[in-house]
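A.B. asks: Output the structure for:
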Amino acid sequence: MQIDRRTLVKAGSAALTVGMSGNWSHAAASESGQYAAALSTELAAIDNISVSGPYRAEWPSLQTHPMPDWFRDAKFGIFIHWGVYSVPAFANEWYSRNMYVPESEAFKHHVATYGPQSKFGYKDFIPKFKAEKFNAAGWVDLFARAGARYIVPVAEHCDGFAMYASRLTPWNVANMGPKRDTLGELETQIRARGLKFGLSSHRAEHTWWYNEGTRYDSDVRDPRYRGIYGPAQPMTLPADRERIKGEPNSDHLERWLPPTKGFLDDWLGRSGELMTRYKPDLMYFDWWINQTAFEPYLRRFASAFYNQAAALKTGTVISYKMEAFAPNAGLLTIERGKLDTLRLGAWQTETSVSIKSWGYAENDVYRTATSLLCDLVDIVSKNGNLLLNVGPKADGTIPAEASSVLIEMGEWLKTNGEAIYGSRPWVLYGEGETTTGAAEKKEVANQAFSSSDIRFTTKGETLYAIGLAYAGGNRMLIKTLYAGTPYLKGRIAAVELLGTSKPTVWRQTPNGLSVELPERVALPYVLRIRTA
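C.D. replies: Next up, the predicted model:
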C-alpha cells in the first residue's frame, strides 16, 4: 500500500509559524492549544504512516525489515556533536546538566566563571552560540575527504535545544542563536555529495536532565524557561531516595521514575517531525529509550519510519543501544566499545576522535589516526561499522586536531579502501593475542596491537589479511592460512601488499602463510590474497 506523500510533510506544517515565533513563551509552547494542535498533527501523521505500509508496530513485523546494502557497504560514518554546550566548552557535552549538580567540577567552574545559576543559566549561552564561521559545504568536504560514506548530525542533544527548525519548540537553532537551520544546510550538502544522511536524537534523556536544578535557586525553577528545562523530573520519588540512600548502585536505572505520557507523546512528535521533514536514511536514538515506557512508542515510530522508506523506495536504518529493540528490528550500536567476536548481523561502534568529550571541549585529548584505523579494521572484520564523532567549536569550525586525523584516515582509505568498503566478513574475523572487550564504554583509546594481530575481510573471491602492527623485520606469519587449511576454496595464487608496486615474497607452509613484506607502508597494512 502506497503512502500519500503529502501525508509525509503535512504534519505540523500549519503550526510552523507558531513554532518559529520568537515571542512564543513556554506557556504558549507547552500548554497552549496551538502546541497541542501541532503535536496532535505530528502524532496523527506518525500513526497514519505506521498503518499505511508493509510494516506493523509489532516486533515480529519490524524484525523482517532488512538491513540495507548501502549501510553494509559503507563501513565508515561521521557523527557530529554540536550545540550550545560548545560555548562553555568545559569538560564535556554534559555541561548543561552538570553545571546544575552541586559539588561537580562543572558547577564550581560555572559559578566561578559566569556567576550563580539563578543569574546565568544554560539558556544564557544560547545567544553566544552564533556559528558565525559555520560552512556546511566545508564540513562535508572534510568528511568526504576522510572517506566517510554517511554523516549523522545530532538533531537534539539531552539539553533540549533543537539543532533544526522544529515545529514543536521555539528553543531551536533556526529561531535562536545562529538563527539558521544548520541541520537543513548540512542535509543539502550531504545529499549533494551522494552521501547518506542520518540524524541523532538524545531527547529521551531530557525528562530528567535538569532535575538537579530544581533543588535550589536556579533558573531551572523559573516557569518562563520550562520550554528548555522542563520537565526536569526527579530521578526517584523522595521517599525512595531516602530509603535507598547509601545502598550499592542506588542510582540504578530501574529506580528512576519513568517518563510521563505527555513527555513520551512529545518525544514521538519530535521524532516524527525529524522523520517527515528531513527523511533521514538513518535514525539514531541514545540509550534512555531502553526504558520500558518507551517500548510501544518505539514500535510506533519504527513502523512509520520503515513504511515511509518503503513508500520512498529507500533503505533505512534505526540505531539503538543495549536491548531497546528486539533483535534484528534495528541496528545494535555499542558506545565506545566493540565486540570480541564476529556477529552475523550488522552492528555499529560509535566512538569519538576526542577522548574526553563528544562535544567540543577545551584541552581535550585526541586519538591518533592509526589507532582509529586499527579499530575500523577490527570492527569491519566482525561485520560492523564505525561511526566516528567530531565535536565542532561554537563558531562552526572543526578543531585542527580532529581535521588532521580525519585527513590522515582518508589518505589511508584511498590506498586500502578496497579491503573495507563493500567488504564482508570472512569465516574467521582474525587471529592474534590482543582482546578488545565486548561492552559499552570499555574501549581502550589508542589501543596497542601486537604483530600477531591480523584481521580478515573478503570481497568476491579476494581475501584481505590486514596486519595491525609490525613485527621485527618485515616478516609475518598468518597461522590460519597454513598449507591445507580448510578455510580456503583453492590454493593461494598471489599475495600483494597494497600501497606498493614491489613484489611480495610469500610461501605457504604447514605453520601458516609466511610473508616477507617488500617495505613498510602505513599501518594497518593490507595484503590482497587471491586463490586459484
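
A.B. asks: switch to C-alpha atoms for all contacts and neighbour counts from now on
C.D. replies: Noted.

A.B. asks: ok, residues contacting the helix or strand hosting Ile78?
C.D. replies: For Ile78, the host element (DSSP states H and E) is strand 76-80. Outside strand 76-80, the residues that touch it by CA atoms under 8 Å, 6 or more residues apart in numbering are 143, 147-154, 376, 385-392.

A.B. asks: After that strand, which helix or strand is next?
C.D. replies: Heading C-terminal from strand 76-80 (DSSP H and E), you reach helix 95-98.

A.B. asks: what about that following helix, distance to the chain center?
C.D. replies: 20 Å (CA atoms, centre = their mean, to the nearest Å).

A.B. asks: which secondary structure elements does that helix contact?
C.D. replies: Under the contact definition 3 or more CA pairs under 8 Å, 6 or more residues apart in numbering; DSSP states H and E, helix 95-98 sits against helix 105-114.

A.B. asks: Show me what the helix it packs on is packed against.
C.D. replies: Against helix 105-114 (3+ CA pairs under 8 Å, 6+ apart) you get helix 95-98.

A.B. asks: Could you list which of the contacts of strand 76-80 belong to strands?
C.D. replies: Counting by DSSP state E, the contacts of strand 76-80 place Tyr150, Ile151, Val152, Pro153, Val154, Asn385, Leu386, Leu387, Leu388, Asn389, Val390 in strands.

A.B. asks: with the residues you listed in mind, which one is nearest to Asn363?
C.D. replies: Set against Asn363, the nearest of the ones in strands among the contacts of strand 76-80 by CA to CA is Val390 (14.9 Å).

A.B. asks: mind listing what that closest one touches?
C.D. replies: Contacts of Val390 by CA under 8 Å, 6+ apart are Ile78, Phe79, Ile80, His81, Ser352, Val353, Ser354, Trp358, Gly359, Tyr360, Ile398, Ala402.

A.B. asks: Could you also give me the structure for this second sequence? I'd like to compare it with the first:
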Amino acid sequence: MRIKILICCCLNIIGVSGFAQQNDIMPQSAHYEAPSDQLVNEKLDNWQDKKFGMIIHWGLYAVPGIIESWSICSEDWIERDTTVSYEDYKKGYWDISKQFNPTKFNPDQWAKAGKSAGMKYLVFTTKHHDGFAMFDTQQSDFSIAKGPFANNPKADVAKYVFDAFRKEGFMIGAYFSKPDWHSQYYWWQKYATPDRNNNYDIRKYPWRWNKFKDFTFNQIKELMQNYGSVDILWLDGGWVRPLETVNAEVLSWGANIPKWSQDIDMPRIAQMARKAQPGLIMVDRTVHGEYENYQTPEQKVPEKQLAYPWESCMTLGGAWGFVSNDKYKPASEVIHKLVEIVAKGGSLLLGVGPKPDGTLPEEVITKLADIGKWTSANAKAIYSTRTTENYNSGSTWFTQPKNGEKLFAINCLDAKEGLPTAISWKGNVPKKGTDIILISTGQKVKWRNVNGEITLQLPAKMLPSPALAFEFVPQG
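C.D. replies: Sure thing, here's the model as predicted:
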C-alpha cells in the first residue's frame, strides 16, 4: 500500500499538509534460509523468547513532523507544493540538520516507557534513507553529533539510547538504512534522482559504487565496534541488493529494479560485524538468504502460523516517526495483535517516534503503560512461549511453554460487549480432572467438555480486561 502525501516548503522550513502516514510497506519473502552459525541460532532462540519489542524512528523528519525521509524521494506517490522545485525541496529538507537541537533528549524515559509496556528488545534507527546519522560517525559530517546538538554531552545519540535500554535489560538492535540519499556515492548530483535507487549506472562508474560500499561498511563497522554489545543488525532498504536475488517474486512486488547490481558485499559486512559481535542476528529485510535471519512483515500479520523466526513491525500511531496529533491505537488493539502474533510464532515490534525535543509524547507513555498492565499480569502466556499445532479457535489463541507440559489459552474480548460470563473454544481439550487457572488472578475456573467444545465459567467479579489468559494441562 502506498499513501499519497502532500509536502509544502517555504523559506527552507518544511511543513506537511494532511497527515503523514506509513508507506512503502515491505513485502514478506516466501523463502527462509536458517542460519548455519550455532551462535546465531542460540541468539535467535533467545530473541524468540522476548516476543515484544520497540522500534524508534527519530531523525530530521521529527522537526517538521512529517513522514520519515520519503518526502525527498521523487516517486509518483509523493506530491509536493508545486511552487517549489524538487532540488530546492531537498536542500530545504537537508537544511533541517541546522535546526535539529533536541535539548530535552531523554533516552531513559524511552527505555522506562518500553519496559512498562512489557517490551524486551529495541531497534533504534541509527540512520534512515535520508542519510542523517543519529550517531557520531566519522564517515560524514551529516549527523546529529555535528550540528547544533554537537556540544551536548549526549550528542552521540545512539550510544545513550543503547545504554539506557541495556540498563533496563533489553536486547539491542541497530536499524541501518542501506541506501543513503545524502551520499554523493549513492545519489550523485551529476544526475537527477528519479526514484529510491542509486542514480547512476554502477557498471559505468564502479569506482563510485566501491566508494559507497566502503562508506557503508565503515559506518556499520563503527556501530559494531564502538557502541557496546549489539544483538541485532536490522538493515532496511531491500532494493539495495545483489541483482541475482531479484527473482520473479521480487519483480511481482512492483519495484523499480535497475539493470545493474546494487550489491554492497553483505558477506564482508557480516564477517566484520560478527567478529565484533559474535552471534549477531542479521536482518537484511526481504533479501532472502543467509543474512535474513528473521523476516519482517510490515504493518500486517501473516495469515497463518509460520515455522521460522519472524516479527510484525507495526506503528502505535499512524506514522513511524513523530507527527502532531497522531491517532494512536487503543491498548486493547495492540494486545490483541500481540496475542495473535505470538500464537502464530512471531514477535511484535511496535513503532513509536520521539518529539523533536527528544522526549516521547505523553499519550505514547500512557498507551505503553496501559499495554503493560496486561502483559505483566499475563506474562507466562506470552514470553518464552512457542507455538502449538492447534493455535486458534475463534477469538481464542493458544501458546505453550518451551517444555510443552502445559497449554495457554488467551481469549481476546470485544471491549464493546463487556466481560462475558463464559467463554468457549474447540479442540485443545484439557486433561480430565485438571485445573484451569485464570493467569491474571490465579483463580481456578469451572469448565466442562461437551463433544470437544470446552466452556469456561468465569468468576462473578472480574475487572475489565482486553484478553483473558488461562493455563491448563492438555489431554495426552
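
A.B. asks: Isn't Trp287 of the first structure up against Met322?
C.D. replies: Yes: counting by CA atoms under 8 Å, Trp287 of the first structure touches Met322, with 7.2 Å between them.

A.B. asks: Give the residues shared as contacts by the two.
C.D. replies: What both Trp287 of the first structure and Met322 touch, as defined by CA under 8 Å, 6+ apart, is an empty set.

A.B. asks: hang on, the earlier thing: could you dump the ones in strands among the contacts of strand 76-80 of the first structure into TSV and include distance to Met235 of the first structure?
C.D. replies: Shown next, in TSV, are these (distance: CA to CA, whole Å):
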residue	distance to Met235 of the first structure
Tyr150	36
Ile151	33
Val152	30
Pro153	28
Val154	25
Asn385	34
Leu386	33
Leu387	30
Leu388	31
Asn389	29
Val390	30
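
A.B. asks: What separation is there between Pro330 of the second structure and Asn403 of the second structure?
C.D. replies: 33 Å (CA to CA, to the nearest Å).

A.B. asks: out of the two, which sits in the busier spot?
C.D. replies: A direct count of neighbours by other CA atoms under 10 Å for Pro330 of the second structure and Asn403 places Pro330 higher, at 14 against 8.

A.B. asks: Which residue is the nearest non-sequential neighbour of that one?
C.D. replies: Leaving aside its sequence neighbours, Pro330 of the second structure sits nearest to Lys367 (CA to CA, 6 or more residues apart in numbering; 7.4 Å).

A.B. asks: for the one you found, helix, strand, or coil?
C.D. replies: helix (DSSP: H, G, I helix; E, B strand; the rest coil).

A.B. asks: Enumerate every residue touching the aligned residue in the first structure for it.
C.D. replies: Per TM-score structural alignment, the equivalent position to Lys367 of the second structure in the first structure is Val405. Neighbour list for Val405 of the first structure: Val353, Arg367, Thr368, Ala369 [criterion: CA under 8 Å, 6+ apart].

A.B. asks: ok, the last one touching Met409?
C.D. replies: By that I understand Ala369 of the first structure. Yes: using CA under 8 Å, Ala369 of the first structure is in contact with Met409, at 5.7 Å.

A.B. asks: What residue in the first structure is paired with Gln271 of the second structure?
C.D. replies: Checking TM-score structural alignment: Gln271 of the second structure goes with Ser303.

A.B. asks: same question, Met282 of the second structure
C.D. replies: Match for Met282 of the second structure (TM-score structural alignment): Ile318.

A.B. asks: What lies in contact with the helix or strand encompassing its match?
C.D. replies: Element membership for Ile318 of the first structure, per DSSP H and E: strand 317-320. Here strand 317-320 of the first structure makes contact (CA under 8 Å, 6+ apart) with 67-68, 71, 281-287, 302, 330-333.

A.B. asks: what's the answer for stretch 193-203 of the first structure, then?
C.D. replies: With CA under 8 Å, 6+ apart, stretch 193-203 of the first structure has contacts from 140, 149-160, 187, 190-191, 267, 271, 274, 280-287.

A.B. asks: Selection in ChimeraX covering whichever of the residues you listed are buried, please.
C.D. replies: Applying 16 or more other CA atoms under 10 Å to those, the buried members can be selected in ChimeraX as follows:
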select :140,149,150,151,152,153,154,155,156,157,158,159,160,187,190,267,271,274,280,281,282,283,284,285,286,287
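
A.B. asks: Show me the contacts of stretch 193-203 of the first structure that map onto strands.
C.D. replies: Tyr150, Ile151, Val152, Pro153, Val154, Ala155, Glu156, Leu282, Met283, Tyr284, Phe285.
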